[in-house]
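Peer 1: Build the 3D model from these lines:
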Amino acid sequence: MSAQPPLLLALDLTGTFVFGLNGALTAVRATRLDVVGVVTLGMMTALGGGVIRDVLIGSVPPATFQDWRYFALAFGGGIIAFALSRRLDRLEMPITVLDAVGLSVFAVIGASKASEYGLGVGPAVLLGVITAVGGGTIRDLMIGQIPTVLRSELYAIPALVAAVITVSALGLDVYGLPAALAAAASCFVIRMLGVHFGLNAPRPPGSADTGREGQPR
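Peer 2: Reported below is the predicted structural model:
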């Protein structure tokens, strides 16, 4: 696996911290967990998708356990969410924006890493999406609710778009920092449009329109 460009690495680490923060904040809002439970769910949100990806492609031990920064940032995000949960409500939109950055970068990095390990187009795209949304899905299942990614706004679709662009660029041998940033930007824009306009993926005909759901992750 080639080293990430410094900018992508910085965004990756930022995304890890924000996913830990947002994941723990979601746990605080939805449950009566103590500090151990809140921080654990925050870390699962931040690290779960990458661990699943690495295990599936045979990259063991997962990157999370080889670079202490990921673990530390996920833990730090969880602790901050627990300690300052009431004040963080005022920063909901900034956190959502940073969460979209994390979603975008995780989708790109996940798809590119899967491709570099020799997976085909379909599996690489799938693992890009799993990297981006897997942690939040684990968290939601742990607190006993339908995963937000399956019911609220546009979340998996932007990650899918970013993963497809990434794998396509790799297949055309034009992948580099500009292509990676373009793929991440496409995910970010689609995600934020979903947040702003309350957009959702199509639902079954006749299903009730429940309006905007809570913010994912």
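
Peer 1: going forward, measure contacts between C-alpha atoms and count neighbours the same way
Peer 2: Will do.

Peer 1: Pull up the distance across stretch 23-41, start to finish.
Peer 2: Distance between the two ends of stretch 23-41: 6 Å, counting by C-alpha to C-alpha, to the nearest Å.

Peer 1: Now F106: closest residue in space, sequence neighbours ignored.
Peer 2: For F106, ignoring the flanking residues on the chain, the nearest one in space by C-alpha to C-alpha, 6 or more residues apart in numbering is A132 at 4.9 Å.

Peer 1: let's see this one next to it:
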Amino acid sequence: MTTSTALLLADLAGVAVFAASGASAAVAKRLDLFGVVFVGFVAALGGGIVRDLVIDEVPPLAFADWRYATTAAVTAGAIFWLHPQFARLRTTVLVLDAAGLGLFTVAGTLKALDAQVPPVGACLIGMITAIGGGLCRDLLTGEIPVVLRREIYAVAALAGSIVVVLLDGLGYAGPIPLVAAVLLVFGLRLVALRRRWSAPVAALRPPPRTGGITGPPD
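Peer 2: Below is the predicted model:
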């Protein structure tokens, strides 16, 4: 198996995982078959579509290569019919989701760097590639996006993007350093889930009590 084939298979595996995640959320909201497939498609490919539009690569890969759209649609359709069995695999899905997060982060950052995007922009594009689909999924199903809540998700993707940019700047953009960046995102996400790490949230204080409404002074 060539390196390009291995990367393609890894990319399609990530698409399938995120499509399954989106389809599961749609099933839980009692959407019909079209709705389930649509949400699965958006969850799997939304981040990549945004990335390609930002770097002016048109048509986006999700539309240019039939294998991506087909993988997302077939996976989402399968979840529509097999969701009772799939629901028992929650732990497995979380692990695969973490792996997909790492793969999409590294792939998105590299693609941005190849398009001559400056380092800071490449980090942001890498993060958006990884989290964009999940953000769209939650918005379509009426949920507060996971990436905006306390879970360490977007932070893990951003950390991976920064590592990729640093490695590229130092000339260490070979397969081994990039695999290490994928493993960093993967490991950080799993450890955060295991230890229930979360980003800080603002502390809300109750409004001060007053002795009652008083009239204007005489």
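
Peer 1: quick one, what contacts the aligned residue in the second structure for the residue nearest to F106 of the first structure?
Peer 2: Using TM-score structural alignment, the partner of A132 of the first structure in the second structure is A130. In this structure, A130 of the second structure makes contact with 47-48, 100-102, 104-105, 108, 157, judged by C-alpha atoms under 8 Å, 6 or more residues apart in numbering.

Peer 1: what's the next secondary structure element after whichever strand or helix holds A130 of the second structure?
Peer 2: Following DSSP states H and E, the helix or strand that holds A130 of the second structure is helix 119-140. Per DSSP H and E, the first helix or strand lying C-terminal to helix 119-140 of the second structure is helix 154-169.

Peer 1: Read off where that next one ends up in the first structure.
Peer 2: Taking TM-score structural alignment, helix 154-169 of the second structure hits residues 156-171 over in the first structure.

Peer 1: distance from that stretch to the second structure after superposition?
Peer 2: Compared with the second structure after the fit, stretch 156-171 of the first structure shows a mean deviation of 0.9 Å (mean C-alpha distance after the TM-score superposition for the first structure).

Peer 1: Can you name the residues in contact with that stretch?
Peer 2: With contacts defined as C-alpha under 8 Å, 6+ apart, stretch 156-171 of the first structure is touched by 103-104, 107-108, 110-112, 115, 121, 124-126, 128-129, 132-133, 149, 175, 179-180, 183-184, 186-188, 190-191.

Peer 1: Trace T109 of the second structure over to the first structure, please.
Peer 2: Per TM-score structural alignment, T109 of the second structure is aligned with A111.

Peer 1: That should have said R51 of the second structure, apologies.
Peer 2: By TM-score structural alignment, R51 of the second structure lines up with R53 in the first structure.

Peer 1: Which of the helices or strands spans that match?
Peer 2: Here R53 of the first structure is assigned to helix 35-57, by DSSP H and E.

Peer 1: List the buried residues of that helix.
Peer 2: Burial within helix 35-57 of the first structure, assessed by neighbour count using 16 or more other C-alpha atoms under 10 Å, is assigned to 35, 37-54, 57.
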